[in-house]
Structures are given as structure tokens and as C-alpha cells.
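> My questions are about this predicted structure, shown below with the sequence.
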Amino acid sequence: MGSGYLPTLNTKAYKYSHQLPIFRKFTQLILKKFIQSIGPGPLIAAAFIGPGTVTVCTLAGANFGFSLIWAMVLSIIATVILQELSGRIGIVSGSDLSTLLRNQKGKRVFRFFSMVLVLLAIVLGNAAYESGNISGANLGLAFYWEAPTWSFAGLQLQVGNFILGLIAFLLLWTGSYKMLERVLVALVILMSVAFTVTAILTKPDFSSLISGFIPKWNQAEIPTLVALIGTTVVPYNLFLYASLVNKRWKKEADIPLMRRDIVVSVVLGGIVSMAILIVGAANTSTEITSAIDVSKGLESVFGSFAGYMMGFGLLAAGLTSSLTAPLAAGFVVCGIMAWDQEIRSKPMRVTMGIIVGLGLLFSSFGIKPVQLITLAQLANGILLPVISGWIIWIAAQHSVLEKNKNTPLATGIAIFIWLITLVLGVKSVGAVFGWF
């Protein structure tokens, strides 16, 4: 038996030894093709999953359990539809949205007002929220290293914020789009793993989780519902994606690739947001004001590991958003002003540097730009329905998209999404003036 068995074993080993390299090459080929097919979609996911999203989703779970998961589904659908329109316009027209806005025909007064509104919202908004991105990343860093605070002439320099802001500035200054894309994709993947693993470890009740996909709400949930959708449907992402698809795809035949890219990326981002909400629902803290409080409350569930995972997720979320916000602002400003939009160009570097610099100034020295954030909220509240409505109108024009224009059904669905952005805009403006 032994003499007949050993040759059989050796034959099998010989067979598998030859099959293994073939399998490895096949796997590498599939992986290579998948990586090559990835477009700028992950950058959009990186942009909307910032510290603000982490905090809003955390508080939604902590205060209302799984009941608002359906709102995340709605926000994913709305984001996919608007971003697909943005990407399609970018590929077919060969221009980004800010350039189209500058070159649009019609009354000069309306065009001038539109350009000023966009500049105001993007520059003020991204500068104000860059401060929050850097500060949020530093909160995540604090789980691993408590950065010191130095005092200078009555001002306190928060070293962690300064270091993280400097890292963001240097990455943008290199001007390598490919490197930025790789860094952001890696951070998005790691962030997704961190939040998803943490959510799984909480062992959520499956039946309660499924019931959260059924739309229902009460009066107390409405502000959180609006905030959940508002953190996903971001005005500057519409400009950012239209600008980036031009660097990735040039032909109308590439539109299906663009669609797959944005759907996969936004859905992935939505799943991460849902995971954060699930983590928030599992907290045992008596007082919840941020994601950090939830991670502390989770320590009783499965130890300090939760804190480290949440900390890394928050650090990655802050870093990704601190890179995409200045990048988007640079594309918009340079497009409207007819300046060079290459990342290494002087106008792009100056614009991105100003956005990061302001965010660095506000966050590192503890300055709270309340008036700036209020103005940004007002401008973004007006900008979101205006820009989304304009994009929907452009997408229905045969003169711009020809055979790729929206069908009447697609336009009807997009108008429904526009109504949602209108509600968000009214809510944002009302919050500034104290109407709600």
C-alpha cells in the first residue's frame, strides 16, 4: 500500500505545483484589471466620509438606534444619481462644471451671480470645514499619541493638528494625482475595514437592523435625518468628480466604466456610514457628544480594541477629507477664473495652499471661525439646490450631451432628488437665521 500511495501523492504535488503559478498569475491579472478600472470614485467616498459624517452617523445611532438607516440608503441613491450626471457631463462635454458655468450662455448678471455664489460657497465652505477635517483627524490620532500643546504669545499651538495639516499640504504640493489617488484609495479601504470590523464586533440585532431599512420617522428625528443626507450629498463633490473624470476617461464609450466606478465607490462609502451608525447604536455611554464618546462606551463591550479601531477610522476620515476639500476648491476656483487646472500649476497650488493654510490656522491655534462656518452653511444651503438643479437641466439638453442626455424618466427621478436637495438647502439657510 505504501509503495503505491507515495507516487500518487507525489503526482498530485507535482500537478498542484504547476497549477499554483497559473492560479497566482490569473489572480494577479484580475486584481490588476480591477485596480486599473478604478477611477476617481473612491475620492468622492473619501470626501463625504469626514469627521462630520462620523459624528452625525454616530449620534444618529446613539440617539435613535437603527431607525434612520433608510435615510442613509436614500442619501446613497441621491448621491449616485447626481454624481453620475456630473461624471457624464464631464466625459461628454470634455469640461468640468466650473468651466461650463463660466462659458454658459444667457444673461451676464445671472452668470456673474452664479460664479460669485459658487466661489463664495466653495472657498468659504472648504476653508471652514478643512479646520474640522484636521481637528477630527487629530481626535483619532489621540487614541495612539496625545500630541502636546505649545503656547506662543498668548496663543496655543495644537501640535497634532499642525502635523496632520502639514502632511495634507505636502501631499497636495507634490502635485502627483496618481500618488494622491493611491493614498486616498488606501485610506478609504483601511477606514472601511476599521469601521466595518468595529460594527461586526458589536453583534447588532439582525431583526432590528433590517427594520431600520423601512422608512419611518418622528418629529424628533427630522434634524438628524436632514443631517445624514446633507453629509453625503455634498455640493463640491459634484465639481470634483466632473473635473477628475476628465483625467481618467476621454471617450463616451467610457461612460459605463464611470458609472460602475461611482456606484461602487458611493455604495462602499454608504456601507461605511451605516457601519458607523451601527457602532453608535451599540454604545453604553451616558452622555454622547461625539464618536469618541461612543468608542469609550464600547470598551465595556469588547475592550480598548474598539477605541483603537474607531480612532483609526476617525484619523483616516479626517485625512481623506483634508485632501479632497482643497483639491475640489482648486478645481472650482481655477475653472471659474480660467486658470490652469493642472495640480502642479501655480494657481492650483496657491488655491489649495490657501484652503489648507486657513484650516491649519483655525485648527492649530484653536480659533473657532464661527462666522465663516455660518457664511459657508448659508452659501452651501443655497448652492446645493441651485447646482443640482442646473446639472439636471444640463443633463436633459441634447445640445450638450446629444444621445447621452437624460430620458424623461431619468429626469423625473432626478427632479425628485432635487426636491430633497431643496429641503436640505432651506433647512441650512433656516438654521443660519434661526427659523428652525
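Structure received. Numbering: from 1, shown residues only.

> Only C-alpha atoms from now on, for both contacts and neighbour counts.
Will do.

> and K216, that one's in a helix?
No: counting by DSSP: H, G, I helix; E, B strand; the rest coil, K216 is not found in a helix; it is coil.

> Next, count neighbours for it.
For K216, the neighbour count with other Cα atoms under 10 Å is 12.

> Does it touch F64 like I think?
No: between K216 and F64 there is no contact under Cα atoms under 8 Å: 11.6 Å.

> Take this one as well and set it beside the first:
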Amino acid sequence: MAESDDGLHIRGRLSRLANNIGPGALVAAAFIGPGTVVTASLAGANYGYALLWALLFSLLATLILQEMAARLGVVTQQGLGENIRSMVSNRWLRFGCLSLVLAAVVVGNGAYQGGNLTGASLGAAYWTQHWPWLAPNDTLSNPLALVIGGIAFLLLVSGSYRVVERVLIVLVVAMSAAFIVTFVLTEPDWQALLTGLSLPTIPTGAALTVVALIGTTVVPYNLFLHASTAATKWRRPAQLAQARRDLYISIPLGGLISMAVLATAASAYFGHAASIHGAADLALSLQPLFGDTATLMMSLGLFAAGITSALTAPLASAYALSGILGYPADLRHPAFKATWMVILAVGMLVASLGLEPVSLILFAQVANGLLLPVICAFLLRAVNHPRLGEHVNSRWQNLLGGAVLLLSIGLGARSLFSALF
């Protein structure tokens, strides 16, 4: 039977939409990692729906910065690192920028990569619990991390941006479905949820949690990732509308996932949070209350969150370093490949052996605290450069960008304070 005109029209629209989605989905995949899932879970379990507004606020700040990064990439056909390199002529200042990027993005992502693979392993453990060869042993405390790291390696070593992009889009959709279904199954209190979204309050003891919720979403390496991947996907300023459409679909979806995780924990465990130390505890504890489906969906979401971040963290590091050092941002270039391979290898080692690289993570927190406001300032300067022509920032965009810069200074101060004291 021939397909109807309406069916062809719908398929055509869906196909065009799919082709225009990409870099924004990578950014969403990057910031919805195990760290975000754990932070949102604990926020919901400890403070109910009260901190949902912080996630909404961080979503708006992310949209402002990522739009600038995407516009910079599409118009200049260069990543953020390349733009910083061209703006900084002083070799000492350039060396300082390189050092911060190396410390915060490359070293930091190497440390956090272990958490990404561990989070993915915790989610996958629900399905592999009857496979003895993946159980912890005397040598490896987490053999699953090697398997998942191997999957990430095979995808990245393919050298095809399009393959990596499509896989990440599928994982983001799976993650979205898993967390949203779990959220619905836990039967949220809609009135309390709407109040938490619209009425900013900070319960006693929740100040650091508010900053953590914002800090897991507004991160510097996503700016490098977005600018470079937008320049790869779209080749001329006339395509900015497509880049923005991608941005305004994908990143709010990422914010919705974070909110769904927080609301799930609030629905199930607010007032009874003593036994909840992370997302894995939440996944297992949902079973007696809401059945196998809730546990299955939460485990799937945690696995997808871990593996998406395990793919994007090495990519972001390679894009950032290639831009600063001046070698091609090409998945097939030896230096680019060497960068993501090192990040992935460090993460696999940390996760499979159960290591706790506390000093490395503290070092990365300090570097991130310094890097975020510096990168925000460079981004604002870059999107006001005359070479962008009619695509420079408007007055309102500069005002909003300046507000986010102040926020980044506050987040940076918090990171430094928490790491040093």
C-alpha cells in the first residue's frame, strides 16, 4: 500500500528535524552525567521540590552561554580555543590560558571520567548481575568499566563525527525517556513541583547544594565542545537558525532530565533520605515502592548518563586543547586522537580499579574555579569582535552575558573554597 501524502509529509519533517539536531544534544549529553544525576537525586531526597528553581535558573544561564558559543563557531568556522588563540597575542597570557585549559579541562576530565564510567557501570549492573565474568574480582573492582570504556573507544576511534553524534542523540533520547517514565511512575506532587519551580527559596543548609546544581550544568568544557561541533555541522552564517533550533530543543531537554531526577527523588524519598547516597541507591530503592519498571528505567537512565558523558568528556578535552595549541580539531588527527585516548584510559583505570583520585579531583576543582569566569570573559569578548559583523552580541545579549559572567565568578569562588577549605 502506498504511503499517504500526510505520512510522507510527517516523515519528511521528522527527517529534517533529526538532521538539524546534533551539537546541542552533545552538550546535553555532556552535562547530564552521573555527577548531575547524583547531585539532583540528593537535592530531591534532602530538600524535596524546593530547589527545582535552581535547575531552571542554571538552564537559562546555559542557554545564554551556549548560544554565544554556537554562534561563534558557525560564523567564524573556528572553535572557542582557536578564537582565544587568535585574540591573545601575548605569549605569557596565552601560556596562562593553555595552563588553565590543560589543568581544568584535560586533567579535570581525566579525573571525572572515572566517575562517568562508574556511573554507567552502576546502571548496567542491573542487567548484568547474573553474568559472573563481569562481577568484581581480586584484580578489578569494576570489570564493567573496561567494557563500557571499550565501547566508547570503538565509537571515538571510528573517526566519524556523524557516527558519534547519532549514537549520542539515541542515548540522550533513551536517557530522557527513562528518567521521565521513572518520574511519572513515582506520582509527583504537582502543586509542590510548580511551587519549587516558580518560587526561589533556599532551605536551611541547602546553599551549597544550590551552587552544586548550577555548577553541574554551567561548565566551561561545554563551551569548547559546542563551538567546535557547531562549526563542524554548519558551514555558513545563514544556518544560524538551524543551530539555534538545535540548541533550543536539546538543552531544555537536558534541563528537563535533571528536573525529572530531582522530582523523582523528592517524590520517593523526601523526609527519608538517610539511606540515599546517590543515584544507584535511588534506583534499587524504587523497586519495593514502585515495582521493577521504575528500577529498570532508573538504571537505564543512569547507564545512558554515564556513557554519554564518557563519550563527550574526552571529545571536549580534545577540542579545547586542539584549539589552544593550534592543531586540527579533526577526530582523525593523531594529536586529537591522542588527547581523547589519554582521557579515556585514565577514566578506565580509575573506574576499573576502584581508585579514588581525591587529590586530582581537588586540583581540577581549583582549576575549574579559575577557568570558568576566564572562559566566560573570553567568550563575551569574542562574540563582540567586529569580524562577526551583524552577528555580534546585542545590548541585551551583553547584559545577560555579563550577568552569567558574575554567576561564573561566584561559582568559581565556591569551587575554590570547597576545594581548599
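Looks like it arrived, so ask away. Predicted, not measured: the structure shown is a model, and the values here were computed from it.

> Nearest residue to Q242 of the second structure in space, please, no chain neighbours.
Among residues not flanking Q242 of the second structure along the chain, N20 sits closest, at 6.1 Å (Cα to Cα, 6 or more residues apart in numbering).

> okay, now that neighbour: neighbour count?
Count around N20 of the second structure with other Cα under 10 Å applied: 20.

> Repeat that for V74 of the second structure.
V74 of the second structure, neighbours per other Cα under 10 Å, totals 25.

> so what's it closest to, chain neighbours aside?
In space, V74 of the second structure is closest to A231, 4.7 Å off (Cα to Cα, 6+ apart).

> residues contacting the corresponding residue of the first structure for V219 of the second structure?
When the first structure is aligned by TM-score structural alignment, the residue opposite V219 of the second structure is V234. V234 of the first structure makes contacts with 48, 384, as judged by Cα atoms under 8 Å, 6 or more residues apart in numbering.

> hmm, 10 Å instead?
44, 47-48, 79, 82-83, 380, 384, 421 (Cα atoms under 10 Å, 6 or more residues apart in numbering).

> same check, this time on H226 of the second structure
H226 of the second structure touches 22-27, 66-73, 79-80, 232, 247, 316, 319, counting by Cα under 10 Å, 6+ apart.

> Give the other helices and strands that the longest helix belonging to the first structure contacts.
Scanning the first structure for the longest helix, with DSSP state H as the assignment, gives helix 2-37. Contact partners of helix 2-37 of the first structure among helices and strands, from 3 or more Cα pairs under 10 Å, 6 or more residues apart in numbering; DSSP states H and E: helix 255-281.

> Let me know whether I189 of the first structure touches T320 as I believe.
No: judged on Cα atoms under 10 Å, I189 of the first structure makes no contact with T320 at a distance of 11.2 Å.

> more crowded one of the two?
T320 (32 against 16).

> Aligned against the second structure, show me the partner of that one.
Aligned partner of T320 of the first structure by TM-score structural alignment: T308.

> repeat for V56 of the first structure
V56 of the first structure maps onto T39 in the second structure, by TM-score structural alignment.

> Quick check: which element contains the residue nearest to its match when sequence neighbours are not counted?
In space, and not counting its chain neighbours, T39 of the second structure is closest to L213: 6.5 Å by Cα to Cα, 6+ apart. Taking DSSP states H and E as the definition, L213 of the second structure sits inside helix 207-215.

> Out of the contacts of V234 of the first structure, name the ones that lie in helices.
44, 47-48, 79, 82-83, 380, 384, 421.

> As TSV, the residues you listed with distance to M72 of the first structure and neighbour count would be great.
Compiled in TSV, these are given as follows (distance: Cα to Cα, whole Å; neighbours: other Cα atoms under 10 Å):
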residue	distance to M72 of the first structure	neighbour count
I44	16	26
A47	16	29
F48	13	27
T79	10	25
L82	15	23
Q83	16	30
N380	20	27
L384	18	26
T421	14	28
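
> so which of the residues you listed comes closest to E342 of the first structure?
I44 (18.8 Å; Cα to Cα).

> What's the match for the closest one in the second structure?
Under TM-score structural alignment, I44 of the first structure pairs with V27 in the second structure.

> quick one: its match and S228 touch, right?
No: using Cα under 10 Å, V27 of the second structure is not in contact with S228, being 11.4 Å away.

> Now do the shared contacts for those two.
222, 316.

> and the residue nearest to T39 of the second structure, how far is that from L256 of the second structure?
To L256 of the second structure, L213 of the second structure is 13 Å away according to Cα to Cα, to the nearest Å.

> Give me the more crowded residue out of those two.
Higher neighbour count among L213 of the second structure and L256: L213, with 24 against 18, using other Cα under 10 Å.

> now the more buried one: how far from I32 of the second structure?
Counting by Cα to Cα - L213 of the second structure and I32 of the second structure are separated by 11 Å.

> Could you do L72 of the second structure as well?
With Cα to Cα as the criterion, L72 of the second structure and I32 of the second structure are 24 Å apart.

> Just want to know which of those two has more residues nearby.
Neighbour totals were compared for L72 of the second structure and I32, and L72 leads with 30 against 24 (other Cα under 10 Å).

> that older thread, secondary structure element holding the match of T320 of the first structure?
helix 292-325.

> whereabouts in the first structure does the next helix or strand after that helix align?
Counting by DSSP H and E, the element after helix 292-325 of the second structure in chain order, helix or strand, is helix 334-353. Helix 334-353 of the second structure corresponds to residues 346-365 of the first structure when matched by TM-score structural alignment.

> so how far is the matching stretch off the chain centroid?
19 Å (Cα atoms, centre = their mean, to the nearest Å).

> same thing with stretch 144-153 of the second structure?
19 Å.

> for stretch 21-30 of the first structure, same thing?
Centroid displacement of stretch 21-30 of the first structure relative to its chain, using Cα atoms, centre = their mean, is 33 Å.

> what's the answer for stretch 108-116 of the first structure, then?
On Cα atoms, centre = their mean, the centre of stretch 108-116 of the first structure falls 28 Å from that of its chain.

> What range does that stretch cover in the second structure?
Under TM-score structural alignment, the match for stretch 108-116 of the first structure is residues 91-99.

> just stretch 70-77 of the first structure next, same as before
The aligned range for stretch 70-77 of the first structure is 53-60, by TM-score structural alignment.

> residues contacting whatever residue of the second structure lines up with C334 of the first structure?
Under the alignment by TM-score structural alignment, C334 of the first structure pairs with S322 in the second structure. Residues in contact with S322 of the second structure (Cα under 10 Å, 6+ apart) are 79, 81-82, 316, 328-330, 333, 335-336, 339.
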